[in-house]
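>>> Structure for this input, please:
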Amino acid sequence: MTRYVEFLEPTATVQDAAALMGELDVGGLPIGDASSLEGVITDRDILYRVVARGLSTTTDVRSVMSQPVVTCRDDDALQMVIDAMAAHHIRRMAVLSTEGNVAGWITLADISRRLLVESHRLQETLRDLTEAEAVEA
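I've put the predicted structure just below:
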């Protein structure tokens, strides 16, 4: 999960969104602020809702953002987050604190990295157990 989240104002332009996404090397940005999440603008929103329709890059992100925002809680189980992403066909999610404010942002890439690390740890543990059993035998 990324704890530092860069937000865009709803009145920001699609050009502003694309520039900030490029600068941050991200595929989506939340619209609003930590206490009032209004929507999300993604690279796909820009492609399909702006470029494909011939809209201007000065279009407000509010008019092309995805909403409602699918969120999870910071204490949700990882499998619950994965299931929600799959059910809603999304690649990123706002993570809310117990107070309901945006505490971070989680992406499929974050989840993949975490699962890869956990898989390596499991493999090491199994190898250690197997080696210990071989020594005892």
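>>> From here on, just use CA atoms for contacts and neighbour counts.
OK.
>>> Skip the chain neighbours and tell me the closest residue to the residue nearest the centre of the chain.
By CA atoms, centre = their mean, the chain has its centre lying nearest to Arg92, at 2.4 Å. Once flanking residues are discounted, Arg92 sits nearest to Thr107: 4.2 Å by CA to CA, 6 or more residues apart in numbering.
>>> what sits against that neighbour?
Counting by CA atoms under 8 Å, 6 or more residues apart in numbering, Thr107 touches Met1, Arg91, Arg92, Met93.
>>> Can you tell me which of these are classed as buried?
By neighbour count, with 16 or more other CA atoms under 10 Å, these hold Met1, Arg92, Met93 as buried.
>>> Next, format the residues you listed as JSON lines and append distance to Ile111 and secondary structure.
Listed next are these as JSON lines, based on distance: CA to CA, whole Å; DSSP: H, G, I helix; E, B strand; the rest coil:
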{"residue": "Met1", "distance to Ile111": "8", "secondary structure": "coil"}
{"residue": "Arg92", "distance to Ile111": "10", "secondary structure": "strand"}
{"residue": "Met93", "distance to Ile111": "11", "secondary structure": "strand"}
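>>> let's see this one next to it:
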Amino acid sequence: MKANKLMTRDVHVVSPDQSIREVALAMAKLDAGSMPVGEKDRLVGMITDRDIVLRAVAEGLPPNTPVRDVMTQEVKYCFDDEEIEDICQNMGDAQIRRLPVVNRDKRLVGILSLGDIALSSTASKAGNALKGISQPTH
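Below you'll find the predicted structure:
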């Protein structure tokens, strides 16, 4: 099965210039733990609730801190025509629960979560990915 069969297509993209407060409110409204960050039609990062907590709140940064100051700039992604089995392996190896999905022109077309995979007929692959994600990194 390919990523484009399981991914969420309607993805809310935030700007690196938005405040972390705005993004946190959007995450709460959408019940999302991460959001892609885009600038000039390109994916430039990902912002997660964990990024906000560890890189902003724990460091005492104010709510108007721009997303670009706390986002993860090294974006891991998968292609929309990539096999779920390969994606699960990569998610486990990289310890990532959500991946932006891009087409071969590297345009964002969706997002794929471990939950999306777990709800599909390939649920055992999600279990293997979760096993890799849950391994200690020290």
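>>> What's Leu24 of structure 1 aligned with over in structure 2?
Under the alignment by TM-score structural alignment, Leu24 of structure 1 pairs with Leu30 in structure 2.
>>> What count of nearby residues applies to its match?
Using other CA atoms under 10 Å, Leu30 of structure 2 is surrounded by 11 other residues.
>>> which of the contacts of Thr107 of structure 1 lies closest to Ser119 of structure 1?
Nearest to Ser119 of structure 1 among these, counting by CA to CA, is Met1 at 18.1 Å.
>>> distance of Asp33 of structure 1 from Val64 of structure 1?
17 Å (CA to CA, to the nearest Å).
>>> for Thr125 of structure 1, same thing?
Distance from Thr125 of structure 1 to Val64 of structure 1, by CA to CA: 48 Å.
>>> of those two, who's got more company?
Shown here are Thr125 of structure 1 and Val64; by other CA under 10 Å, Val64 has more neighbours (18 against 12).
>>> contacting residues around that one?
Ile41, Asp45, Ile46, Arg49, Val50.
>>> Please pull up the equivalent of it in structure 2.
Here Val64 of structure 1 is matched to Val70 in structure 2, going by TM-score structural alignment.
>>> just the helices in structure 1 please.
In structure 1, the helices defined using DSSP state H lie at 14-24, 43-45, 78-88, 108-136.
>>> what about the ones you listed, which gets the closest to Ser56 of structure 1?
Nearest to Ser56 of structure 1, of those and by CA to CA, is helix 14-24 at 8.2 Å.
>>> Could I get the buried residue list for the closest one?
Val14, Gln15, Asp16, Ala17, Ala18, Leu20, Met21.
>>> Strands along structure 2, start to end?
Assigned strands in structure 2, in chain order: 34-39, 42-48, 78-79, 98-102, 108-113 (criterion: DSSP state E).
>>> what sits up against the shortest one?
Contact partners of strand 78-79 of structure 2, identified using CA under 8 Å, 6+ apart, comprise Ala3, Ile87, Leu99, Pro100, Val101, Val102, Asn103, Arg104.
>>> ditto for the longest one
Contact with strand 42-48 of structure 2 is made by 33-38, 67, 70-75, 107-108, as judged by CA under 8 Å, 6+ apart.
>>> mind listing what Leu55 of structure 1 touches?
Contacts of Leu55 of structure 1 (CA under 8 Å, 6+ apart): Arg49.
>>> Now which residue in structure 2 aligns to it?
Using TM-score structural alignment, Leu55 of structure 1 pairs with Leu61 in structure 2.
>>> And for Val95 of structure 1?
In structure 2, Val95 of structure 1 lines up with Val101, judged by TM-score structural alignment.
>>> I'd guessed its match sits against Glu83; true?
No. Contact between Val101 of structure 2 and Glu83 fails when scored by CA atoms under 8 Å: they sit 11.9 Å apart.
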